[in-house]
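K.L.:
Whatever this is, show me its structure:
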Amino acid sequence: MSAAASGRRGRVLIIAGSDSGGGAGIQADIKTVTMLGGYAATAITALTAQDTLTVHAIHEVPADFVAQQIRVVLQDIGADAVKTGMLHRADIIRVVADALDAHAPDVPLVVDPVMVAKGGARLLQPEAEQALRTLLIPRAAVITPNLPEAEVLAGTRIADAAAMPDAARALLALGPRAVLLKGGHLAGDDLVDLLAAQGGASFRFENRRLHSTATHGTGCTLASA
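P.N.:
The predicted structure is shown next:
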């Protein structure tokens, strides 16, 4: 009996890249969903040769194969939520949007707009930024950008926590139902995350920075959770 037939909840389809080091990407997503009691299915958009320091190489996955992975999972297993991570190319973003339109139009979508790895490697081609902005972000239940990603998407500088509300409003203008703007790139030890929703509701989360070198994959983990 398939998961769809059994009525099991907590099915998450993750559309993202693979991290050979296991700390980020699909591997981090699967671990997170599993630890929280969900069922993780995947559509892999790119293969990376990656460790905790950097992305050494990216192996392309054909867009039609990405679409096929999404289609067969949704037709058999189904999904209660979809999460996107590293999408890499504009043609992949287009087939992801088309597949979701065809097979999961009402399933909540979490978009983690992965653009640059912590080691500096480019994970979203510049020409794909507009496709992400226009094809996926408007259909998202929530997007989870860090500050550098938010600056690219909103077209505005976010110099400090005081600038985050305006940036969140600019991101909401792109169409998602909510924005979780992550403040980990702020200077200092007092950090702010801001959750803003359509209609004006907002929640501010403040805490002290945890000093650690174990930060690889934190964005993937949060978005999957």
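
K.L.:
going forward, measure contacts and count neighbours with C-alpha atoms only.
P.N.:
OK.

K.L.:
residues making contact with the longest strand out of those in the chain?
P.N.:
Among the segments of the chain that qualify as a strand by DSSP state E, the longest is strand 39-50. For strand 39-50, contacts defined as C-alpha atoms under 8 Å, 6 or more residues apart in numbering pick out 10-21, 26, 29-30, 33-34, 55-61, 63, 66, 69-70, 73, 86-88, 92.

K.L.:
Same question for stretch 15-31.
P.N.:
With C-alpha under 8 Å, 6+ apart, stretch 15-31 has contacts from 14, 40-52, 70, 82-87, 216-218, 220-221, 224.

K.L.:
Can you say which of the residues you listed are buried?
P.N.:
Neighbour counting with 16 or more other C-alpha atoms under 10 Å marks 14, 40-48, 50-52, 70, 82-87, 216-217, 220-221, 224 as buried within the contacts of stretch 15-31.

K.L.:
How far off centre is the longest strand of the chain?
P.N.:
Between the mean C-alpha location of strand 39-50 and the chain-wide mean there is a distance of 12 Å, by C-alpha atoms, centre = their mean, to the nearest Å.

K.L.:
and for comparison, fold this next one:
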Amino acid sequence: MTVLTPPRVLTVAGSDSGGGAGIQADLKTMLALGVHGMSVIAAVTAQNSVGVQGYWELPPEAVRAQLGSVLGDIGAQAVKTGMLASPALVEIVAETLGGYPAPVVVDPVGVSKHGDSLLAPEAVATLRERLLPVATVVTPNLWEVEQLTSVKVEDERDLRRAAEAILRLGPTWALIKGGHLPGEPVDLLTDGVQEHVFRAGRLDNRHTHGTGCTLASAIASYLALGEDVPGAVGKAKDYVTGAIGKGFPLGAGIGPVDHAWRWR
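P.N.:
Below is the predicted model:
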């Protein structure tokens, strides 16, 4: 009997002890979409439904060793990055992925869903100057756009200006997530030539922890499955919309999206 190896996707991110975001959300997404997920843990958080109580970076040599172990033996058809915490970790990841022949989806994580900082202020410049230029797709929310470019998005008309500012930092594609704007959610994907607008109805569900991690991981998974960037983003958006719709209460605060919604 022939057993086929599924496409492989690597996440480089932080661990969420509550299981809703970070490494845990990434691996659940990858399993749900039919790829083999692998992980490089860059930081460990103490985190639950009400916030982040603390985080601890792994030593740079531990992150470098994990990257070398996975990419040197197993390999990956796509890579997703999330919480990287410090300039040293951003530098190591950028150096490694800059020379690796696979698409890279960068989720430039700055704060948690609850507003807790997950990126040292001094790491923002390193993220901007070193990691974004190696990204195939970068997926900032509106706060992260402002953190990286000083562009403030106040309505849908500002999305193009935000995307242009992100593209000037070097990624091939920018996906500006406009879910925090008033009205119906709208995202803009562009490489500076093509433009794709994604709309969805606003769901009446507060349990949305892990949406950013899930979206970026879904994009990476679909890229590994052979989709082009617009196709991967479109399918990832459909998956995340379903996961938000089935988000469930957990603990006393904001619960997670349901990564297994298609199975239930």
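
K.L.:
Now the TM-score, please.
P.N.:
With the length set by TM-score structural alignment, normalised by the length of the first structure, the two chains reach a TM-score of 0.92; 216 aligned residues with a C-alpha RMSD of 1.3 Å.

K.L.:
where's the residue lying closest to A76 of the second structure once chain neighbours are set aside relative to G99 of the second structure, distance?
P.N.:
In space, and not counting its chain neighbours, A76 of the second structure is closest to R8: 4.9 Å by C-alpha to C-alpha, 6 or more residues apart in numbering. R8 of the second structure is 18 Å from G99 of the second structure, where distance means C-alpha to C-alpha, to the nearest Å.

K.L.:
List the buried residues of stretch 168-180 of the second structure.
P.N.:
Buried residues in stretch 168-180 of the second structure (16+ other C-alpha under 10 Å): 169-179.

K.L.:
Tell me the one of those residues nearest E154 of the second structure?
P.N.:
Comparing these against E154 of the second structure with C-alpha to C-alpha picks out G178 as the nearest, at 9.5 Å.

K.L.:
isn't that closest one right up against L189?
P.N.:
No. Here G178 of the second structure does not reach L189: they are 10.8 Å apart, not a contact under C-alpha atoms under 8 Å.

K.L.:
what about the strands in the first structure?
P.N.:
11-19, 39-50, 55-60, 81-84, 109-111, 142-143, 178-181, 190-197, 202-208.

K.L.:
Let me have those strands in JSON lines, extended by distance to R133 of the first structure.
P.N.:
What follows is the strands of the first structure, written out as JSON lines (distance: least, C-alpha to C-alpha, whole Å):
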{"stretch": "strand 11-19", "distance to R133 of the first structure": "17"}
{"stretch": "strand 39-50", "distance to R133 of the first structure": "18"}
{"stretch": "strand 55-60", "distance to R133 of the first structure": "22"}
{"stretch": "strand 81-84", "distance to R133 of the first structure": "13"}
{"stretch": "strand 109-111", "distance to R133 of the first structure": "11"}
{"stretch": "strand 142-143", "distance to R133 of the first structure": "11"}
{"stretch": "strand 178-181", "distance to R133 of the first structure": "13"}
{"stretch": "strand 190-197", "distance to R133 of the first structure": "17"}
{"stretch": "strand 202-208", "distance to R133 of the first structure": "22"}
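
K.L.:
start and end residues in the second structure for the longest strand of the first structure, please.
P.N.:
Alignment of strand 39-50 of the first structure against the second structure: residues 36-47, by TM-score structural alignment.

K.L.:
sorry, back to before: more neighbours: which of R8 and G99 of the second structure?
P.N.:
Neighbour count, other C-alpha atoms under 10 Å: between R8 of the second structure and G99, R8 has more, with 21 against 9.

K.L.:
what's the counterpart of that one in the first structure?
P.N.:
Checking TM-score structural alignment: R8 of the second structure goes with R11.

K.L.:
For its match, give me its contacts.
P.N.:
Neighbouring residues of R11 of the first structure by C-alpha under 8 Å, 6+ apart: 38-41, 78-81.

K.L.:
ok, back up a step: state the pair within the buried residues of stretch 168-180 of the second structure that is farthest apart.
P.N.:
Spatially, the most separated pair among these is G170 and G179, at 23.7 Å (C-alpha to C-alpha).
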